[in-house]
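*Asks:* Build me a model:
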Amino acid sequence: MPLMEHLRELRNRLLIATIAVVVGIIVGWFVFDPVWAFIKAPFCETPQARVLREGACTLTYSGIFQSFFLTLKVSAMVGLIVASPVWLYQLWAFVTPALYRTEKRYSLTFLALAIPLFLVGALLAYLIMDTSLAIMLGFSPTDAVATIQIDEYVNYVLIMLVIFGISFELPLLLVFLNIIGALSRSTVTKHRRTIIVGMFAFGAIITPGGDPFAMIALALPMIALYFLAELFMYVRERRMPADEFAGLDDDEASPLEEDSGSTR
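*Replies:* Predicted coordinates for the structure are as follows:
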């Protein structure tokens, strides 16, 4: 495909994806109230939520335009989710011509699993968020009042959802690399301990504030998914036809080479 035609296709697909996201943002603007209640719910489970007004879950904001930008940010989040089938398809349709037939099949399966895994990770983040917030806010002195800014809280929620969602994709990435032949199970098994330690380190670094509860809640499911990925690699490689030359050293001649040499 000529370069200009390729760029024209990219422009058209970006335009379609952008229009879909804008429509999703408009939808998000009209459903802001229930979405905001959903986002705020984990904070409302903490004791600090009712410090400023007894019996009422309260967050604060300090700028004139902060409430407007909060609505816009939440609407944009909703828009990206609502429009995700459209922009994911546009991305897939743009990349597909560069893939081989087998890679296309595996990539479709990869995408079909990636979205549910991301949602499961985001759901886990949402479910543990109230406990994580209570732990972090519990370190404040007894004579201090926590006034949580709305934008700070929304950023925290978004970071947690995205971090957990993307982290649940990493074991799936290992499976995909194994399927296309870029990563063997023996290599994964050889570095198992390093990978497990790395997951805990990753959880400690990537979770907001270095919360130990969130770190453990992120690392343990990732390790479980890692073992499932390794099991899949094991079963897949056991079912693959055996390579008659697999046992040869790099400098050892194959039987084919020996036969051709003896006939000369």
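*Asks:* contacts, neighbours, all on C-alpha from now
*Replies:* Fine.
*Asks:* Mind giving me the packing neighbours of the helix or strand where Asp33 lies?
*Replies:* Assigned by DSSP states H and E, Asp33 falls within helix 32-44. On a contact count with 3 or more CA pairs under 8 Å, 6 or more residues apart in numbering; DSSP states H and E, helix 32-44 meets helix 66-82, helix 101-137.
*Asks:* Just the angle for the shortest one relative to helix 32-44, thanks.
*Replies:* Between the direction of helix 66-82 and that of helix 32-44, the angle (axes from the mean of the first three to the mean of the last three CA atoms, to 10 degrees) works out to 100 degrees.
*Asks:* residues in contact with helix 66-82?
*Replies:* Helix 66-82 has contacts (CA atoms under 8 Å, 6 or more residues apart in numbering) with 21-29, 32, 35-36, 61, 150-151.
*Asks:* what about burial for those, which qualify?
*Replies:* Val21, Val22, Val23, Gly24, Ile25, Ile26, Val27, Gly28, Trp29, Phe32, Ile150, Asp151 (16 or more other CA atoms under 10 Å).
*Asks:* So which of the residues you listed belong to helices?
*Replies:* Under the assignment DSSP state H, the buried ones among the contacts of helix 66-82 contribute Val21, Val22, Val23, Gly24, Ile25, Ile26, Val27, Gly28, Trp29, Phe32, Ile150, Asp151 to helices.
*Asks:* now what about stretch 227-239, what contacts it?
*Replies:* Under CA under 8 Å, 6+ apart, the answer for stretch 227-239 is Pro171, Leu172, Leu174, Val175, Asn178, Ser184, Arg185, Val188, Thr189.
*Asks:* Let's see if you can find the most crowded of the residues you listed.
*Replies:* Val175 (23 neighbours; other CA atoms under 10 Å).
*Asks:* show me what contacts that residue?
*Replies:* Ala229, Glu230, Phe232, Met233.
*Asks:* can you redo these as JSON lines with distance to Ala201?
*Replies:* JSON lines is the format used below for the contacts of Val175 (distance: CA to CA, whole Å):
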{"residue": "Ala229", "distance to Ala201": "20"}
{"residue": "Glu230", "distance to Ala201": "20"}
{"residue": "Phe232", "distance to Ala201": "25"}
{"residue": "Met233", "distance to Ala201": "24"}
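*Asks:* Sort out for me which of these are in helices.
*Replies:* Using DSSP H, the members of these that fall in helices are Ala229, Glu230, Phe232, Met233.
*Asks:* for these, which one is nearest Glu103?
*Replies:* Met233 (16.8 Å; CA to CA).
*Asks:* That closest one and Met222, how far apart?
*Replies:* Note on Met233: its distance to Met222, by CA to CA, to the nearest Å, is 16 Å.
*Asks:* burial of Ser262, as a residue count?
*Replies:* Ser262: 7 surrounding residues under other CA under 10 Å.
*Asks:* Please give the structure of this sequence too, so both can be compared:
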Amino acid sequence: MSKNIKKILCIFMLAVILSTMLSGIVLGADPITVTVRIQGYSAGANSGSILNEYQVTLNDSTGFTAYAALSKACSDKSISLVASGSGASTYVSSIDGQTEGYFTPNSSYYSGWMFRVWRQADPTTDELPSVSAGAYTMQGGDKMTWYYAIPAESWYTCMSNYSSIGTSYPEGSSIAVNVKAQKFTDIMNWTLTGFNNLSGATVVLAKASNGLELASATTDASGNAYIVAPDVAANTACYLYVKNKFFTSGALNTGLQHVKSWRKSVTITAN
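*Replies:* Alright, predicted model coming up:
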């Protein structure tokens, strides 16, 4: 056998060995970044907002489920979390000491933790998953809300014109915001209202650096609020959002009447 043939056979055998070795290696999925926020009832030290918009990175080690994102966020921020089961049977019963059933446990008022995921540009497509957080797979860029709901009473809120709100407004100009919300009409059958105009909601313009409220307005019967951009000494980074609103009396006292919306970044420019 010539040296060239031996060399070719050796190269072929090495290729076979390498191919066999590589076939057993499963390449890991790319890490993704998602945003998590947690809104509870107002009886705690955080006045309802347990965690504002916080980004976490998920990878093969953490897993890519909604529960993995919640667990990572709670671990990072030292927030207590109680859950049972795994995978499709994962059940979250308590976050930051706020445990299910705090409000009167009957068909109208039974309360506990729910999650929603905003994946598309239109906030009224915000999804209420019908599967456990341990079985729901997150995608890069997803925004996830955990909120302590009294399902038949707590409105889930969004700025429906989020995508069309501008990024820059001169001082003295008007910023139009439309607020819509939905809640359960039938808890047992998982039936929701559509996203309806929400009146009486407070829309806030806050300074991005410290959360200081610079201006606010209340929505009318059509869900519209108009905020006048305040005078600023220099261009100022801000954000818009709909405030949490809580029940203030009766069996639902301190419970979420409607949930704080996601923030929209805007800049107020000095004239």
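*Asks:* TM-score of the superposed pair?
*Replies:* After superposition, the two chains reach a TM-score (TM-score structural alignment, normalised by the length of the first structure) of 0.22; 101 aligned residues with a CA RMSD of 6.3 Å.
*Asks:* about what we covered before: find the pair from the contacts of stretch 227-239 of the first structure with maximum spatial separation.
*Replies:* Using CA to CA, those span at most 15.7 Å, a distance reached by Leu172 and Thr189.
*Asks:* Could I get the buried residue list for stretch 177-187 of the second structure?
*Replies:* Applying a neighbour-count criterion of 16+ other CA under 10 Å, one finds Val177, Asn178, Val179, Lys180, Ala181, Gln182, Lys183, Phe184 buried in stretch 177-187 of the second structure.
*Asks:* Which strand or helix spans the fourth one?
*Replies:* This points to Lys180 of the second structure. strand 174-182.
*Asks:* middle-most residue in the first structure, spatially?
*Replies:* Residue closest to the average C-alpha location in the first structure (CA atoms, centre = their mean): Ile166, at 1.2 Å.
*Asks:* how far away is it from Met160 of the first structure?
*Replies:* Distance, Ile166 of the first structure to Met160 of the first structure, using CA to CA: 10 Å.
*Asks:* residue contacts, Leu214 of the second structure?
*Replies:* Counting by CA under 8 Å, 6+ apart, Leu214 of the second structure has contacts Val204, Leu205, Ala206, Lys207, Pro230.
*Asks:* Save those as CSV, and put in secondary structure, neighbour count and distance to Ile95 of the second structure too.
*Replies:* Listed next are the contacts of Leu214 of the second structure as CSV, based on DSSP: H, G, I helix; E, B strand; the rest coil; neighbours: other CA atoms under 10 Å; distance: CA to CA, whole Å:
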residue, secondary structure, neighbour count, distance to Ile95 of the second structure
Val204, strand, 21, 26
Leu205, strand, 27, 28
Ala206, strand, 21, 27
Lys207, strand, 20, 28
Pro230, coil, 18, 37
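*Asks:* what's around Ala229 of the first structure, how many residues?
*Replies:* Other residues close to Ala229 of the first structure by other CA under 10 Å number 21.
*Asks:* Please read the previous query as pertaining to Val235 of the first structure.
*Replies:* Residues lying near Val235 of the first structure (other CA under 10 Å) number 11.
*Asks:* Which helix or strand contains it?
*Replies:* Using DSSP H and E, Val235 of the first structure falls in helix 212-239.
*Asks:* After that helix, which helix or strand is next?
*Replies:* helix 255-262.
*Asks:* can you give me the offset of that next one from its chain's centre?
*Replies:* Relative to its chain's centre, helix 255-262 of the first structure lies at 51 Å (CA atoms, centre = their mean, to the nearest Å).
*Asks:* ok so, going back, show me which of the ones in helices among the buried ones among the contacts of helix 66-82 of the first structure is closest to Arg11 of the first structure.
*Replies:* Of those, the one sitting nearest to Arg11 of the first structure (CA to CA) turns out to be Val21, at 15.3 Å.
*Asks:* Quick check: the closest one vs Pro255 of the first structure, distance?
*Replies:* 59 Å.
*Asks:* now do Val154 of the first structure
*Replies:* From Val154 of the first structure across to Pro255 of the first structure, the span is 65 Å (CA to CA).
*Asks:* more neighbours, the two?
*Replies:* Legend: neighbour count by other CA under 10 Å for Val154 of the first structure and Pro255, higher for Val154 (17 against 11).
*Asks:* In which helix or strand does the more buried one reside?
*Replies:* Assigned by DSSP H and E, Val154 of the first structure belongs to helix 150-167.
*Asks:* now that helix against helix 32-44, angle please.
*Replies:* Going by the same axes, to 10 degrees, helix 150-167 of the first structure makes 90 degrees with helix 32-44.
*Asks:* Which elements pack onto helix 150-167 of the first structure?
*Replies:* Looks like helix 150-167 of the first structure contacts helix 66-82, helix 101-137, helix 212-239 (3+ CA pairs under 8 Å, 6+ apart).
*Asks:* Going by neighbour count, list what's buried in it.
*Replies:* Result for helix 150-167 of the first structure [16+ other CA under 10 Å]: buried residues 150-151, 153-154, 156-161, 163-167.
*Asks:* Pull the distance from the helix or strand just after it to the chain's centre.
*Replies:* Next helix or strand after helix 150-167 of the first structure toward the C-terminus (DSSP H and E): helix 170-179. With CA atoms, centre = their mean as the basis, helix 170-179 of the first structure stands 14 Å off its chain's centre.
*Asks:* if we can go back for a sec, what is the nearest of the contacts of helix 66-82 of the first structure to Ala114 of the first structure?
*Replies:* Distances from Ala114 of the first structure to the contacts of helix 66-82 of the first structure, taken as CA to CA, are shortest for Val21 (20.2 Å).
*Asks:* ok, the closest one - contacts?
*Replies:* By CA under 8 Å, 6+ apart, Val21 of the first structure lies in contact with Ala76, Gly79, Leu80, Val82, Ala83, Ser84, Trp87.
*Asks:* and those residues as JSON lines, adding distance to Glu103 of the first structure?
*Replies:* Below are the contacts of Val21 of the first structure laid out as JSON lines (distance: CA to CA, whole Å):
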{"residue": "Ala76", "distance to Glu103 of the first structure": "33"}
{"residue": "Gly79", "distance to Glu103 of the first structure": "30"}
{"residue": "Leu80", "distance to Glu103 of the first structure": "27"}
{"residue": "Val82", "distance to Glu103 of the first structure": "27"}
{"residue": "Ala83", "distance to Glu103 of the first structure": "25"}
{"residue": "Ser84", "distance to Glu103 of the first structure": "22"}
{"residue": "Trp87", "distance to Glu103 of the first structure": "20"}
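*Asks:* Looking at those, which is nearest His6 of the first structure?
*Replies:* For the contacts of Val21 of the first structure, the residue nearest His6 of the first structure by CA to CA is Trp87; the value is 17.5 Å.
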